[in-house]
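[1] I would like the atomic coordinates for the input below:
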Amino acid sequence: MKANSLFVLLGLCVPLCVGASQVDRKRSELDALKQRLQTLQQDFNATQAHRQEAADDLRESERAISSSVRQMRQLDGERERTAGELQGLREQADATSARVRQQQAHLAQALRGAYTRGQGEALKLILNGGDPNQTARDLRYLSRLSHAQQAMIDSLRADLAQLAHLEEEASQKNGELARLRAAHEAEQAKLLADKRAREAVLQKLSVKIQRQRREIATLRRDERSLTDLVERLNRLMAQQAAREAARARAAQQAQQKQESARGQSASARRPVAVNSETPVPFRSNQPFARLKGLLHLPVAGELMNRFGAPREGGGLNWKGLFIRAAQGTAVKAIAAGQVVFAEWLRGFGNLIIIDHGDGYMSLYSNNESLYKQVGDRVQGGDAIAAVGNSGGQPEPGLYFEMRHQSRPVNPLDWVK
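    Sure, this is the predicted structure:
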């Protein structure tokens, strides 16, 4: 491309004595340039199609990761509940162990008494020739004592069996929880690896597309320049000196525009402000409109644009704020409301929208994962998502919008 551009500039500087042979040579070069441009345009279209496929694959990966993170949070809640159950089982086991020890002591005492009296106590009572009524009462006492000892032995066996059952149940719950946690961690690791691989493919295709766009733009510029040169050589040989000056001025202006664009791009990458405060949990019965000036932005980080300012590439203005933040940082709801959208959306990645009533909505996009689902009620300060770079965003952060009756409003007018 540099050689073609240099050739065009040199062509502008040909002497006034240029002839028909040079015009023919320029025409031949123009035909070759058009053929090259056509081939490059076809390659560019094919690359665009591949990039779309990679973006669709990345969308599925980000959806799966969001679902996996939500399942992990649910598993953590189950783990806390199971820990409480295990604590209850341990307390039951401790109580059973104490009861078993007490019964073992009573049984040992009864057995020692029986051993001291000897095994023929009932027979002695019958043969000693004493009072029959007293003998009958003594025999009933011995019978009751025997039944009580047998009942104590049966109770001891039942308590020992219950203790073994409780210990087995606690062991099974611990094992089940460990298996579930390991399986989810393995699945999440695989999903993250797939996402990184697809992001790498998408990045390579994006770089290739940018390079092809620059090359196509350069070729088209060279084609126009070369076409102008051929026409002017045929039509206005005498005015070639004036054309040289005009071309030089155009080249200088183009260079100045490029340098200005590079300067604007470098400036855009610098933050315009820094936010350090985030929503804290609160409840309010006031209408959302009365909270104006009392809210906080949903995540701490660097504000990379101003509301309403032109976006890079031209044609569109910023309708919200992009807040650059660390991957995985909690995104918090600015106020109470109901989740009306929680899904991946092209250009926005994992997007969640909260309806605050009276036509007011807040939008949180480019998230790594979504913690809430459609229909969930949230309060101000609730964690609803995690910062990411889904949807093809080159760096992690949160794109945040506020809307009233579908029209964007400046979020900075609503914060302290």
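[2] from here on, contacts and neighbour counts on C-alpha atoms
    OK.
[3] Select the longest strand from this structure.
    strand 360-370 (DSSP state E).
[4] So what's the gap between the next helix or strand after that strand and the chain middle?
    Sequence order places strand 377-378 as the next helix or strand after strand 360-370, per DSSP states H and E. Relative to the centre of its chain, strand 377-378 is centred 19 Å away, using Cα atoms, centre = their mean, to the nearest Å.
[5] helices or strands up against strand 377-378?
    Applying 3 or more Cα pairs under 8 Å, 6 or more residues apart in numbering; DSSP states H and E, we find strand 377-378 packed against strand 337-345.
[6] Report the buried residues of the strand it packs on.
    Residues 337, 338, 339, 340, 341, 342, 343, 344 are the ones in strand 337-345 that count as buried (16 or more other Cα atoms under 10 Å).
[7] same check, this time on stretch 204-223
    By neighbour count on 16+ other Cα under 10 Å, the buried set for stretch 204-223 is 205, 206, 208, 209, 212, 215, 216, 218, 219, 222, 223.
[8] check contacts around the second one.
    Contacts for residue 206 were tallied using Cα atoms under 8 Å, 6 or more residues apart in numbering; they are residue 51.
[9] tell me which element it is part of?
    Per DSSP H and E: helix 132-235 holds residue 206.
[10] I have a second one here; can you model it like the first so I can compare?
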Amino acid sequence: MSHAQEADEASINQQLQTIKTRLSELKTALNSARGEEARLLQELERQDQKINEQGQLIRTSQQKIDLSRHQIEGLTRQITDLKQSIDQQKQQMAGLLRLHIYISHDRFIKKILLNRDSRSVDITQHQIKFLQHRLYSLIEDIAEHITQLSDIKIQTQNKQQQLKQQQQVLQTAQDQLINQKQQRAQVLSHLRQTINAYQNESETLNQDRQRLNQLLAEISQLLDDLPEDLGANAHFAQLKGRLDKPLSGDIIRRFGALRAGHSRWDGIVVAGESGQAVKATAYGRVAFADWLRGYGLLVVIDHGDDFMSLYGHNQSVLVEVGDWVQSGQEIATAGQSGNLSESGVYFEIRQQADPQNPEPWLKSP
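    Next comes the predicted model:
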């Protein structure tokens, strides 16, 4: 890498750090509230973040378990191959031993082999020596394979013990996740009661929408100076009708449908099981990856040309601000952080900050 490229990379990293700091400050301001509502919102975010961390731990533990199982399968195949090899070598050795004993002790065979021709005597003696050498070689191979077999069995036992420990870690993490979700449900219930005591749901949703619009406007300004690098990837505008859903599930909330009062959905909700992979619909740079009031754990991807995609109410976030992501890359796991009543992902497409109906952008079912 040249000095100029290093300088450019350092400049971009500095810009990203500035963006992260500004987004953190903005998130704090947007999430602000008063009194009991403020306390409950902070507790809700804390619970969602704990679930996020727990989800990441479960994912990492599962990956380690899958790797250990794969390694154990490989070691088991090696054990089977070595056992077969040892059995074959034992059979060869038994045959050679029988032949050696037969030649060494049968006088008639010796008389035929050791005839008057001295050259024949030399050949026969050479054959017997070769036979002896082959026997010694087989014995050494069998001993080496038995040692390898013992080592691999020890490795397999260690891997199985490691797998057992990893499964225990996973089970503990899953139990803690269930407990945290129960605590979160209680907090969310108290928060909804508090909000309903002071304002109606429609007002709350509109305020959440205004917070999101303010965040996206700020993101657009922050990302203006960052270089775009689409490479061989198509421009987002060319992908209409070709996008995969971020989650393989049914659309349970549609764009423009009423939510409460006069508030309407600016995106769609795709149903899915908690922990199910949420994938980026197109190539782009992560512009936001944090908790936002009303949307829970939210990922925003900037696709260039004033297009953004939003993925809200996640259980866990797997990317950071500044990351480049590919189409189909896992960026989060489905959940119901924030205030979503069903498990899934909230998906929006924005052009110049204006919500677009995502369904025409998706592939036909």
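[11] Quick check: the two most widely separated of the buried residues of stretch 204-223 of the first structure?
    Distance extremes for these: the farthest pair is 205 and 223 at 26.1 Å, using Cα to Cα.
[12] right, and the helix or strand after the helix or strand containing residue 80 of the first structure?
    Taking DSSP H and E as the criterion, residue 80 of the first structure maps to helix 20-117. Next along the chain after helix 20-117 of the first structure, taking DSSP H and E as the criterion, comes helix 121-127.
[13] for that following helix, packing partners?
    By 3+ Cα pairs under 8 Å, 6+ apart, helix 121-127 of the first structure packs against helix 132-235.
[14] any idea of the angle the helix it packs on forms with helix 20-117?
    Put simply, helix 132-235 of the first structure runs at 180 degrees to helix 20-117, going by axes from the mean of the first three to the mean of the last three Cα atoms, to 10 degrees.
[15] helix or strand right after helix 132-235 of the first structure?
    With DSSP H and E, the next secondary element past helix 132-235 of the first structure is helix 240-268.
[16] which helices and strands does that following helix pack with?
    Counting by 3+ Cα pairs under 8 Å, 6+ apart, helix 240-268 of the first structure packs on helix 2-12.
[17] Could you give the separation of the helix it packs on from the chain centroid?
    49 Å.
[18] cool, stretch 132-148 of the second structure as well?
    For stretch 132-148 of the second structure - counting by Cα atoms, centre = their mean - the centre lies 45 Å from the chain centre.
[19] May I see the buried residues of it?
    Neighbour-count burial for stretch 132-148 of the second structure [16+ other Cα under 10 Å]: 135, 138, 142, 145.
[20] Now tabulate those residues in CSV and tack on distance to residue 323 of the second structure.
    Converted to CSV, those look like this (distance: Cα to Cα, whole Å):
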residue, distance to residue 323 of the second structure
135, 62
138, 57
142, 54
145, 49
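[21] from those, which single one is nearest residue 303 of the second structure?
    Residue 303 of the second structure has its nearest neighbour among these in residue 145, at 57.0 Å by Cα to Cα.
[22] dump the residue contacts of the closest one.
    Residue 145 of the second structure touches 82, 86, counting by Cα under 8 Å, 6+ apart.
[23] That one corresponds to which position in the first structure?
    Aligned by TM-score structural alignment, residue 145 of the second structure pairs with residue 159 of the first structure.
[24] Roughly how far does that match sit from residue 76 of the first structure?
    As judged by Cα to Cα, to the nearest Å, residue 159 of the first structure and residue 76 of the first structure stand 33 Å apart.
[25] same check, this time on residue 295 of the first structure
    Separation of residue 295 of the first structure from residue 76 of the first structure (Cα to Cα): 31 Å.
[26] Between the two, which is the more surrounded one?
    Using other Cα atoms under 10 Å, the more surrounded residue of residue 295 of the first structure and residue 76 is residue 295, with 20 against 14.
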